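# Okay, structure incoming, though there's no sequence with it:
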């Protein structure tokens, strides 16, 4: 029993590290995109040839930033929730609805992660590349989706395992498991 508990604690810690690492990556990517756009605009205004990769980098960055930030947004309960239903239902129905929504979210994220993994492996096996102004292995794009959706599924799943209400907007401390 103690070995199982240690394993689960280690797994939770690894998940925490992955969630915060992806959020950090999302932040870095946004800063890099911001700087690339500034350089691009400055170069154009100075009459110089601007980098051709700025547009492609920005598109890739939006994917990485979105999938990197999503798990932390879920953990901190900053995801979208339509409160209209709560306004005319009782606490019992709200709790049942919350469980149903969380299970649906876990399922959708798991399916999306699965398909992303399959697509990443298929793209890697075929050695496909995404060619724009820069060349990027296509598997990377699917891998970002796979990691992001997997972490989103685990974050939604934590609400069920801990019997937490995912709609309470109380502050969640970083690193709390």
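Great, that's in hand. Bear in mind that the values here come from a model prediction, so they are computed numbers and not experimental data. Numbers count the residues shown, from 1 in each chain.
# hey, let's count contacts and neighbours off CA atoms from now on
OK.
# chain center to the helix or strand containing residue 23, what's the gap?
Residue 23 belongs to helix 2-45 when assigned by DSSP states H and E. Put simply, helix 2-45 sits 9 Å off its chain's centre (Cα atoms, centre = their mean, to the nearest Å).
# which helices and strands sit right next to that helix?
helix 54-75, helix 138-161 (3 or more Cα pairs under 8 Å, 6 or more residues apart in numbering; DSSP states H and E).
# buried stuff in the last one?
The neighbour-count criterion (16 or more other Cα atoms under 10 Å) identifies 138-160 as the buried residues of helix 138-161.
# With stretch 14-29 instead?
Buried, per 16+ other Cα under 10 Å, within stretch 14-29: 15-16, 18-20, 22-23, 25-27, 29.
# Report the distance from stretch 90-97 to the chain centre.
Worked out by Cα atoms, centre = their mean, stretch 90-97 lies 28 Å from the chain centre.
# Quick check: the closest residue to residue 155 other than its chain neighbours vs residue 84, distance?
What sits nearest to residue 155 in space, not counting adjacent residues and going by Cα to Cα, 6 or more residues apart in numbering, is residue 75, at 5.9 Å. According to Cα to Cα, to the nearest Å, residue 75 stands 22 Å off from residue 84.
# Against that first model, consider the following:
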């Protein structure tokens, strides 16, 4: 049970740490190969780009989990602490709707890419694997938003500090 709780708490952080380590390692190796050994890798920039795409989309889920996503907190400051829950629910519903749209719009695209069999130029990996970041990342975002929505109803009181943050 502790392992599941740890995984629930740090899943996105683990994935993002691995992604950033892969990017840093590949790009560092590329610099060494290009400028010191004069024999650059052909595939390194493409891999770094695809890993960055995955990291950015999974990062949305982490931002939702840690409540660090962009928000406008002007109205809760005007209407007071009691209105925070109402605006938080409205924001969560917006994120849920956007995530659902992204998931449902990306699945047909991925199916088309699988049918076509398109591969990346340098790595030769199927492009549907790159585009799979969209439904995977936004499914995690959907899950984390539902968790945040439930927590907003379960928590007894949410207090804002002087800056209006939680």
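Yep, it's here. The structure presented is a predicted model; accordingly, all values stated were derived computationally and were not measured.
# TM-score for the pair, please.
Overlay of the two chains. TM-score (TM-score structural alignment, normalised by the length of structure 2): 0.78; 156 aligned residues with a Cα RMSD of 2.8 Å.
# related to what we said a few turns ago, what inclination does the helix holding residue 23 of structure 1 have with respect to helix 54-75?
Going by axes from the mean of the first three to the mean of the last three Cα atoms, to 10 degrees, helix 2-45 of structure 1 is angled at 150 degrees with respect to helix 54-75.
# what does residue 42 of structure 1 align to in structure 2?
When structure 2 is aligned by TM-score structural alignment, residue 42 of structure 1 is paired with residue 32.
# How many residues are close by its match?
Counted by other Cα atoms under 10 Å, the residues lying close to residue 32 of structure 2 total 15.
# residues touching the aligned partner of residue 85 of structure 2 in structure 1, list them.
Matched across to structure 1, residue 85 of structure 2 falls on residue 95, judged by TM-score structural alignment. Residue 95 of structure 1 sits next to residue 165 when contact means Cα atoms under 8 Å, 6 or more residues apart in numbering.
# ok, average deviation of the strand or helix carrying residue 95 of structure 1 from structure 2?
Assigned by DSSP H and E, residue 95 of structure 1 belongs to helix 91-126. Once fitted to structure 2, helix 91-126 of structure 1 is off its aligned match by 1.5 Å on average (mean Cα distance after the TM-score superposition for structure 1).
# chain center to that helix, what's the gap?
So, by Cα atoms, centre = their mean, the centroid of helix 91-126 of structure 1 is 12 Å from its chain's centroid.
# Now do it against helix 138-161, angle only.
Using the same axes, to 10 degrees: helix 91-126 of structure 1 against helix 138-161 is 160 degrees.
# count of neighbours near the nearest residue to residue 58 of structure 1 once chain neighbours are set aside?
Distance criterion Cα to Cα, 6+ apart; nearest residue to residue 58 of structure 1, sequence neighbours excluded, is residue 33 at 5.8 Å. Residue 33 of structure 1 sits with 20 neighbouring residues when counted by other Cα under 10 Å.
# Not counting its neighbours along the chain, what's nearest the aligned residue in structure 2 for residue 68 of structure 1?
Residue pairing (TM-score structural alignment): residue 68 of structure 1 is matched to residue 58 of structure 2. Excluding its sequence neighbours, the residue lying closest to residue 58 of structure 2 (Cα to Cα, 6+ apart) is residue 137, at 4.7 Å.
# Now do the same for that neighbour: its match in structure 1.
In structure 1, the residue matched to residue 137 of structure 2 (TM-score structural alignment) is residue 148.
# cool, and residue 95 of structure 2?
So, by TM-score structural alignment, residue 95 of structure 2 is matched to residue 105.
# Geometric centre of structure 2: which residue is closest?
Nearest to the centroid of the C-alpha atoms of structure 2, with distances taken as Cα atoms, centre = their mean, sits residue 58, at 2.2 Å.
# who's in contact with it?
With Cα under 8 Å, 6+ apart, residue 58 of structure 2 has these contacts: 12, 16, 133, 136-138, 140-141.
# ok, now residue 137 of structure 1?
Counting by Cα under 8 Å, 6+ apart, residue 137 of structure 1 has contacts 124, 127-130.
# tell me which of these is nearest to residue 5 of structure 1?
Among the contacts of residue 137 of structure 1, residue 124 lies closest to residue 5 of structure 1 (Cα to Cα), at 36.3 Å.
# Can you tell me the SS state at the residue mapped onto residue 70 of structure 2 from structure 1?
Aligned counterpart of residue 70 of structure 2 in structure 1: residue 80 (TM-score structural alignment). With DSSP: H, G, I helix; E, B strand; the rest coil as the basis, residue 80 of structure 1 sits in coil.
# Now do the buried residues in stretch 55-72 of structure 1.
Quick answer for stretch 55-72 of structure 1 (16+ other Cα under 10 Å): 55, 57-58, 61, 63-72.
# May I see those residues organised as TSV, with distance to residue 48 of structure 1 added?
Formatted as TSV, the buried residues of stretch 55-72 of structure 1 follow (distance: Cα to Cα, whole Å):
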residue	distance to residue 48 of structure 1
55	17
57	19
58	20
61	24
63	29
64	29
65	29
66	32
67	34
68	34
69	35
70	37
71	40
72	40
